[in-house]
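Enquirer: here is the input, now give the coordinates:
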Amino acid sequence: MDNEPTRRLQELQGGTDAGTALEFFDALPPLQVPELYGSWRGTEIPTGHRLDGLLEPLGWHGKRFDGDEEVFPLVFAGAGGGVFNVNPALVPLSAVLRFGPLLRKPELLAQIRPALRLARTRRPGARLRMTEYRGVSSATMIYDALPVLDVFRRVDAETVLGAMDLRGPGAPFFFALHRE
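Expert: As a prediction, this is how the structure comes out:
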């Protein structure tokens, strides 16, 4: 099926700027919370954000939404093809944002990736609610331990665009989720 939003997302995944990504996000329809239930594979949308290029090299797999109160926001690929959940409370977000360019070095990423297993958890680290963001009410993931909201909009039946809104100035970090 020919889907303009899907084609546009594919273009943006090659790299864009925050203004263009926000314009695309704003043009997409909202989601209801139950539409997110299930497992999703994630991909970054590079816009020049300080988090660009960090998640995927660390083995970020995506997110899992088992219900409104049972959200696993950081699912990573493990050895042998399995996945595991990382406790967001153990992620030093302010340091990651501050030292993002240094962390992108392949030799450092190779050391950090195995250490993520030390932050494994079986407990949810977020919940889902409807919130208003940029004038539209849509499904939003609220982290339990971080000042972060992930707001979602529908690209197509199997794909959503996420805007990670962090406390403080600056544009959100963008990512896509593809239903597994």
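
Enquirer: going forward, measure contacts and count neighbours with C-alpha atoms only.
Expert: Fine.

Enquirer: can you give me the helices in this structure?
Expert: 4-12, 18-27, 93-98, 100-103, 106-115 (DSSP state H).

Enquirer: ok, how many other residues are close to the closest residue to Leu36 other than its chain neighbours?
Expert: Spatially, and ignoring its direct neighbours in sequence, Leu36 is nearest to Phe65 (6.4 Å; C-alpha to C-alpha, 6 or more residues apart in numbering). Per other C-alpha atoms under 10 Å, the neighbour tally for Phe65 reads 23.

Enquirer: with Gln32 instead?
Expert: Quick note: Gln32 (other C-alpha under 10 Å) scores 16 neighbours.

Enquirer: for it, give its distance to Met164.
Expert: Note on Gln32: its distance to Met164, by C-alpha to C-alpha, to the nearest Å, is 17 Å.

Enquirer: following up with a second sequence; could you model it the same way so I can compare the two?
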Amino acid sequence: MSSLEQKFEELTKKEGHVDEADIAAIFDQSKPVEPEYLIGQWEGGSFDTGHPTHELLKTHNWAGKNFHTVDDVEPIVLYDSAGARLRETKFRGVVSAAMIYDNFPIIDSFRYISHNVVIGGMNNKLIPKEAGTYYFYLRKIVG
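Expert: I've put the predicted structure just below:
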């Protein structure tokens, strides 16, 4: 396991508040991924940086994301859902796979952590910029 993976895994296990700068540093050091890499079912996890999306997804029992093809994505899978598509976009200076929501002004950008884990950064025009970037992670379970 690389030191980047170790730092990432430590943050996923941390209870309570996580500093956004710590997650942003890992995101910025992570390799980009191509849209096709994301095809499959992914279990989601969230970092509590104080971003309002963390509590919203927790309240709604967020399970993860399903990428059927680059043009057919279930962006929010809930335990108990609008579509999206995958494209390459530039975020924080790096071109990588991104999920563009069909009905919302939201783009999730992804970076590689390990063969079955990606870290994501959400850009949501509905959330004030002062809230910062919402960071999350996905672990591949099928595909």
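
Enquirer: so after superposing, what's the score?
Expert: The TM-score (TM-score structural alignment, normalised by the length of the second structure) is 0.88; 135 aligned residues with a C-alpha RMSD of 1.3 Å.

Enquirer: list the contacts of the aligned residue in the second structure for Pro30 of the first structure.
Expert: With TM-score structural alignment as the criterion, Pro30 of the first structure lines up with Pro32 in the second structure. Going by C-alpha atoms under 8 Å, 6 or more residues apart in numbering, Pro32 of the second structure touches 94-97, 110-112.

Enquirer: how about the residues you listed in CSV, adding distance to Ser3 of the second structure and neighbour count?
Expert: As requested, the contacts of Pro32 of the second structure are exported to CSV (distance: C-alpha to C-alpha, whole Å; neighbours: other C-alpha atoms under 10 Å):
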residue, distance to Ser3 of the second structure, neighbour count
Val94, 21, 15
Val95, 23, 18
Ser96, 22, 19
Ala97, 23, 26
Phe110, 19, 31
Arg111, 16, 25
Tyr112, 14, 21
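
Enquirer: can you tell me which of these stay in contact in the first structure?
Expert: Contacts conserved in the first structure for the contacts of Pro32 of the second structure, counting by both residues aligned by TM-score structural alignment, their matches' C-alpha atoms under 8 Å: 94-97, 110-112.

Enquirer: one step back: wait, which of the helices of the first structure is closest to Trp60 of the first structure?
Expert: helix 106-115 (9.6 Å; C-alpha to C-alpha).

Enquirer: roughly how far out does that closest one sit from the chain middle?
Expert: For helix 106-115 of the first structure, the separation from the chain centroid amounts to 20 Å (computed by C-alpha atoms, centre = their mean, to the nearest Å).

Enquirer: and stretch 77-94 of the second structure, by the same measure?
Expert: That offset, for stretch 77-94 of the second structure, works out to 8 Å (C-alpha atoms, centre = their mean).
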